[in-house]
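Colleague: coordinates only, sequence not included:
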């Protein structure tokens, strides 16, 4: 059993991404995980540790920094105040940390101040900040879900490893799968899961695809308003425009454990981000594995990590081609959803569960430390 501090840029909440899933998987293995939320407001000098009712070894940590905006201060002063914040947190945790595992590119550049036996920096998105480089440099090992992201750290003389996104176990252990019913009478049902306020959403192509394919129902699963993954509502007007179309359905945010009951209802999935313009940022979206777990075809913008996996998805090198490719896939679903291709997608997803990714990460850690 290890005491692990997981530093996340996304707070604990209804919507789960990789940090949340890793925390749960670590707890399953008997570890005690302290999930450090982003800074809160109004807590004063107090640090709060909340134990989840259904998971005694997972503890959610909230705090307010002594000074907000540490990264804007001179380095010496920033380091001094950072050390005070870390000291406050460690005092309340009152344990010796075995691992500090940071997914946060902005906070706590000096991971060594947590006094843990091992330090991990895990980058799952592209970030444009010099602070991330400092955090990575202070780690013992660097992980990332994209080779293009790892390349950013090429000058750091530390072990660096690609570890793909993970798939939660409930997308596999679904023997009691209940097929929910969907509104709409369109013959083809297209699924989209994710944060609807994502800044790289290709609204122009998405609207074109939906408005030109009224025989298809488009089902959006995800928060449209402020949530634990994003406080912005930058696409509000766009989704108001979509809402009046007769083939658009918003299902709202759905807990991760319930997603398999919905995903099994779709004939195909659509990803429509500006991947052709933001190759590094779109290098490896985490929702793909959940889509692959159904076996159904995915039509997507360009995704660098999957450029060589022609059987898994249909990908547009240029987003201008997405509407044409959509028509091609919709009219050939028998081929793209053949049993052979469905098997390949499921096998790929099942080989990338969070349990298997954690096995891979643990084997790497053990090369450098004995916990």
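Modeller: Right, received. Where do you want to start? No experiment lies behind these values; they were computed from the predicted model shown. Numbers count the residues shown, from 1 in each chain.

Colleague: CA only for contacts and neighbour counts going forward, please
Modeller: Noted.

Colleague: burial of residue 242, as a residue count?
Modeller: Other residues within reach of residue 242 by the criterion other Cα atoms under 10 Å amount to 17.

Colleague: then this one, side by side with the first:
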């Protein structure tokens, strides 16, 4: 048996192991695998995290007939999630397939040298600044933009910031699982419940959230998602001092509509900075597919989104929440909001990237 280790930023992220009884068996295995068309997402984020862009993109490729593999070294085996959609802990399977679509959201040069691929797709989903702690990230990022067959970005700011390296970058914003979230009822109701779904990370404005909790103390604020780092536990504990703050923890992706059923309006209380200006929040599309009115802080990617109630300071955020509750029983308005999300589905995103894939095959 031979093992080849894959490293990123000095850390081993995976390995390829292969062994055969003789050369004839190896050749037979290689011939069998090399004609399969499949997309691979190498070890980057955990499968068990809240569903993010790579989860959704791979699922769409699986739905359209591709074999799709999400690699997470924390797993113990290969598991089939849905038809054509697998999670696995090993890169071994892919060594003999020359039809691989290698899908990256981080520049991993060693991986490109070890895994054969037909198409290298580099998907830029965050601003470079968020990776300042990774040595040589900027150089590797630029190298990957030039090397990749296809480069996409999730936000317009990311497009602006990377066009200097390459002109054919495709803008492919985030989206929603329309079939799942459109099941949420939009019947008239007002339970005075305000919701947030997503990671509680450093990009949230905790002072703003605390202010809203105190100013709107007769409303319940329901937060669903993991606390991004242990350092933020104190922030969340401080919010819990308000009796109207309800932290539900992490919930499975497919259970989220049942929680949204109990929520009247949704919020996106992000900080305003260079990083959030380059964010395309999946939650916005999911809120809209659920027929929810949404109040958000101001950042570039969503500033022109129809029906979105935007606030530029704490007082305005509270006022926008109050305005949204004045409209919460307007079923026709909520139907219009839902229809917007119908055009912002992951299925539609697949049909935007698919022609680019076919051009390269």
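Modeller: In hand now; what should we look at? In this text, all values refer to a predicted model and were calculated from it rather than measured experimentally.

Colleague: what's the TM-score here?
Modeller: Once superposed, the chains reach a TM-score of 0.78 (TM-score structural alignment, normalised by the length of the second structure), with 316 aligned residues with a Cα RMSD of 2.8 Å.

Colleague: quick one: contacts for the aligned residue in the second structure for residue 220 of the first structure?
Modeller: Aligning on TM-score structural alignment places residue 220 of the first structure opposite residue 223 in the second structure. By Cα atoms under 8 Å, 6 or more residues apart in numbering, the residues touching residue 223 of the second structure are 195, 196, 197, 198, 245, 246, 247, 248, 249.

Colleague: ok, the second one to residue 245 of the second structure distance?
Modeller: Spelled out, that is residue 196 of the second structure. 11 Å (Cα to Cα, to the nearest Å).

Colleague: report the secondary structure state of the corresponding residue of the first structure for residue 85 of the second structure.
Modeller: Per TM-score structural alignment, the equivalent position to residue 85 of the second structure in the first structure is residue 58. Following DSSP: H, G, I helix; E, B strand; the rest coil, residue 58 of the first structure is assigned to strand.

Colleague: give me the number of residues near residue 58 of the first structure?
Modeller: For residue 58 of the first structure, using other Cα under 10 Å, the count is 23.

Colleague: ok, and the closest non-adjacent residue to it?
Modeller: Of all residues not flanking residue 58 of the first structure in the chain, residue 33 sits nearest, at 5.0 Å (Cα to Cα, 6 or more residues apart in numbering).

Colleague: hang on, the earlier thing: shared neighbours of residue 196 and residue 245 of the second structure, which are they?
Modeller: 221, 222, 223.

Colleague: mind checking what residue 100 of the first structure lines up with in the second structure?
Modeller: Counting by TM-score structural alignment, the partner of residue 100 of the first structure is residue 102.

Colleague: which helices and strands does the strand or helix carrying its match pack with?
Modeller: According to DSSP states H and E, residue 102 of the second structure maps onto strand 100-104. Strand 100-104 of the second structure sits against strand 38-41, strand 119-124, with contacts defined as 3 or more Cα pairs under 8 Å, 6 or more residues apart in numbering; DSSP states H and E.

Colleague: any idea which helix or strand comes after that strand?
Modeller: Trace forward from strand 100-104 of the second structure with DSSP H and E and the next one is helix 109-114.

Colleague: what packs against that following helix?
Modeller: Counting by 3+ Cα pairs under 8 Å, 6+ apart, helix 109-114 of the second structure packs on strand 2-8.

Colleague: contacts for the following helix or strand past the strand it packs on?
Modeller: Where DSSP H and E defines the elements, the next helix or strand beyond strand 2-8 of the second structure is strand 11-18. Under the contact criterion Cα under 8 Å, 6+ apart, strand 11-18 of the second structure has outside partners 1-7, 43-44, 73, 90-92, 95.

Colleague: swap in stretch 47-67 of the second structure?
Modeller: So stretch 47-67 of the second structure is contacted by 36-39, 41, 68-72, 83-87, 174, 198-199, 225-226, 250, 252-253, 282, 346-347, 350 (Cα under 8 Å, 6+ apart).

Colleague: same question, stretch 347-364 of the first structure
Modeller: Taking Cα under 8 Å, 6+ apart as the rule, stretch 347-364 of the first structure contacts 21-22, 25, 163-169, 172, 289-290, 292-293.

Colleague: pull out the buried members of those.
Modeller: Buried members of these, scored by 16 or more other Cα atoms under 10 Å, are 21-22, 25, 163-168, 172, 289-290, 292-293.
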